[in-house]
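Participant: A structural model of the following input is requested.
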Amino acid sequence: MRSLPPSVRAKAIEIANSLQGQHESDQKQVISTSIQEARSWSRRRFMESADTQFS
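Facilitator: Here you go, the predicted structure:
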């Protein structure tokens, strides 16, 4: 996770904590899923801001 930008890392940690709260037991899967979801969140956020700027 160290290679992620700070905002994406923070979101990945938030997602990982949520998954662990749902009793997901496979730590590697939790980390992988949280990074994928955080990257998707970041892309959506970027696209939304780009749409707003060019509207």
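Participant: switch to C-alpha atoms for all contacts and neighbour counts from now on
Facilitator: Will do.
Participant: start to end distance for stretch 17-32?
Facilitator: End-to-end distance for stretch 17-32: 13 Å, by Cα to Cα, to the nearest Å.
Participant: tell me the contacts of Ile31?
Facilitator: By Cα atoms under 8 Å, 6 or more residues apart in numbering, the residues touching Ile31 are 12, 16.
Participant: ok, now how distant is it from Arg9?
Facilitator: Distance, Ile31 to Arg9, by Cα to Cα: 11 Å.
Participant: Second chain to compare with the first, below:
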Amino acid sequence: MASTHRAYAADWKHFTAWCRRQTFLPPHSQVVGLYITACASGTAEQGGKLNSVSTILG
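Facilitator: Sure thing, here's the model as predicted:
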């Protein structure tokens, strides 16, 4: 359970950092969709890697 909480905290940190770079705070549902698309395309972070669907929806 502790590892799940750490993973959620890391995911939230990544998401909020992306939102700040995109000036999307506070986010709404369309922004969440944009974030998922960015993760899948590798543009969610500089020099980003592509994320698989199972990683994104994990």
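Participant: what's the TM-score here?
Facilitator: In this superposition the chains share a TM-score of 0.37, using TM-score structural alignment, normalised by the length of the first structure; 33 aligned residues with a Cα RMSD of 3.2 Å.
Participant: what comes up buried for the longest helix seen in the first structure?
Facilitator: Across the first structure, the longest stretch assigned as helix under DSSP state H is helix 27-53. Residues of helix 27-53 of the first structure classed as buried by neighbour count (16 or more other Cα atoms under 10 Å): 30-31, 33-35, 37-39, 42.
Participant: where do the helices sit along the second structure?
Facilitator: Under DSSP H, the second structure gives helices at 2-22, 29-41, 53-57.
Participant: Deepest-packed of those, please.
Facilitator: helix 29-41 (a mean of 15; mean count of other Cα atoms under 10 Å).
Participant: Chain neighbours aside, what residue packs nearest to the residue nearest the centre of the first structure?
Facilitator: For the first structure, the residue sitting closest to the mean C-alpha position, by Cα atoms, centre = their mean, is Ala38 at 1.2 Å. Leaving aside its chain neighbours, Ala38 of the first structure sits nearest to Ala12 (5.0 Å; criterion: Cα to Cα, 6 or more residues apart in numbering).
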